[in-house]
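Trainee: Coordinates only, no sequence provided:
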């Protein structure tokens, strides 16, 4: 269970942190007509008191819970459906993350959500140069599925018929993305932020380093370092979180770790420390065509 302080911090982070993907750039580069779901967060106030945490160890599921709470708390909108699976002839064709009705505009919006974290392997200009920490997730493949499957779900002929049967109408599709890109440490320190055109320029940034690189960097600063559990990857770490996180000791060379540097109780930087084996597999991953 996330505590009240952490939930409040994560709600505020969802409301105020920058887009991960630039909806305007996505529309321009891919001939889309997506709404930026940030419009649904205008004037919203997220309070943790009434938040219903459903136990999960999946960060994406927790992120969806935060979003659904914010929409339910906003009197301008009604959450019609959440995590609505589309099952036709016993076959699951997809899922709508959230279907929202705007009382003011009298429109129904399908909003797709994504919270993503990618590490740079290569120049960084192409989406294929970015992989997730577990290496199963590569940016270009995830983005293609987001556009061609998830956001296009309501436009499929059979799904349109299913929506009519459910007495649902979808007038618009919208996208809300949050996340962070982790740059190779020298690029990060030099502020050489080469990223795909679809990524928002002001996206959140961090670094990744091998154990040797991190140990060298660690000796050059006086930050206090902590290891971040996965459920703490969203908002900045604060002193309120110290009882729940481990102070970073000497890392095992075989350990992949998410870390955060603190100074005077404030988060300064966060990153990943990767193993040599992980790096070898990551380089292979960006070269794989599938």
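Mentor: Structure received. None of these values were measured; they are calculated from a predicted model.
Trainee: From here on, just use CA atoms for contacts and neighbour counts.
Mentor: Noted.
Trainee: Check this protein and tell me which residue is nearest its centre.
Mentor: residue 115 (1.4 Å; C-alpha atoms, centre = their mean).
Trainee: In addition, the following structure is provided for comparison:
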């Protein structure tokens, strides 16, 4: 039990911070900075990025976020100019804003393309410099993977909802291709004096089949050694199984659009329910029947009557998805 206490304390601290923030984009930025990593460090090449060089920087960032939450117009204008439609790009814009205006590491360059003979061979996400003078190369990824449910305990078991991505393939590409970019000869000619310490900044959610979450303790559910045990977790269900659990799991539901896949949606006004943003379980089942692919949904409960808060989130997938996911995972 002792080993779980730091993770539990960190989760409580993040929850308290998110509870104090109202603006969705500010909440997403706070989650990006303070949420647990999806991966453990993989020394020597796969070290983890930290937005903060000291406890003082982390504390200053909390104060900065609380101030930003009072007037987030500049952040929203930056997002609007970027015409963000993809989750990864949204996360890049949030982190870039923090590196330009926040109280910690400073942005040197972003999206630095490396080319050879006119062909792009890679792109470094962020080059940053800390207050202590460290020069860091960060590779950012925000991923949502569903554990396919096979018998093995492997990174390959974790697949993207649309079965076009797999955690082991992303992990290998990150270690073997993306992180070494700043050490290549082509990079040295771009004028960004190094050396640069390459680090991975990988956040997101991992989703486990509902029966795993309901019947097996998360503490004993085996996970690959590469995955951080404190990672953010959700669940998944086949569409035919969803109605039997939906009514008993939450007072209300919502379909989460892709750009709402970062921070939990804790602070939703009660009047959103009357505006159609929140649905009863029957209405959600009816809506999901019109969907052809996996859909992320969130379960909501009311607090003292003033707010709805997200209780959990998960994917509702087509009935044939589990078998196709196992095949995609190589099981």
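Mentor: That came in fine, so what should we check first? All values reported here derive from a predicted model rather than from experimental measurement.
Trainee: where along the first structure do the strands fall?
Mentor: 35-36, 77-88, 91-102, 107-120, 130-131, 172-184, 204-210, 224-227, 246-247, 257-263, 266-274 (DSSP state E).
Trainee: now these in JSON lines, with distance to residue 234 of the first structure?
Mentor: What follows is the strands of the first structure, written out as JSON lines (distance: least, C-alpha to C-alpha, whole Å):
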{"stretch": "strand 35-36", "distance to residue 234 of the first structure": "20"}
{"stretch": "strand 77-88", "distance to residue 234 of the first structure": "21"}
{"stretch": "strand 91-102", "distance to residue 234 of the first structure": "19"}
{"stretch": "strand 107-120", "distance to residue 234 of the first structure": "9"}
{"stretch": "strand 130-131", "distance to residue 234 of the first structure": "18"}
{"stretch": "strand 172-184", "distance to residue 234 of the first structure": "8"}
{"stretch": "strand 204-210", "distance to residue 234 of the first structure": "11"}
{"stretch": "strand 224-227", "distance to residue 234 of the first structure": "14"}
{"stretch": "strand 246-247", "distance to residue 234 of the first structure": "17"}
{"stretch": "strand 257-263", "distance to residue 234 of the first structure": "12"}
{"stretch": "strand 266-274", "distance to residue 234 of the first structure": "11"}
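Trainee: which of those is buried the deepest?
Mentor: strand 130-131 (a mean of 28; mean count of other C-alpha atoms under 10 Å).
Trainee: so it corresponds to what in the second structure?
Mentor: Per TM-score structural alignment, the counterpart of strand 130-131 of the first structure in the second structure is residues 158-159.
Trainee: Mean per-residue distance, the matching stretch versus the first structure.
Mentor: Following superposition, stretch 158-159 of the second structure is found to deviate from the first structure by 0.5 Å on average (mean C-alpha distance after the TM-score superposition for the first structure).
Trainee: tally of neighbours for residue 251 of the first structure?
Mentor: 13 (other C-alpha atoms under 10 Å).
Trainee: ok, now which ones touch the closest residue to it other than its chain neighbours?
Mentor: Distance criterion C-alpha to C-alpha, 6 or more residues apart in numbering; nearest residue to residue 251 of the first structure, sequence neighbours excluded, is residue 211 at 7.9 Å. In this structure, residue 211 of the first structure makes contact with 251, 253, 273, 274, 275, judged by C-alpha atoms under 8 Å, 6 or more residues apart in numbering.
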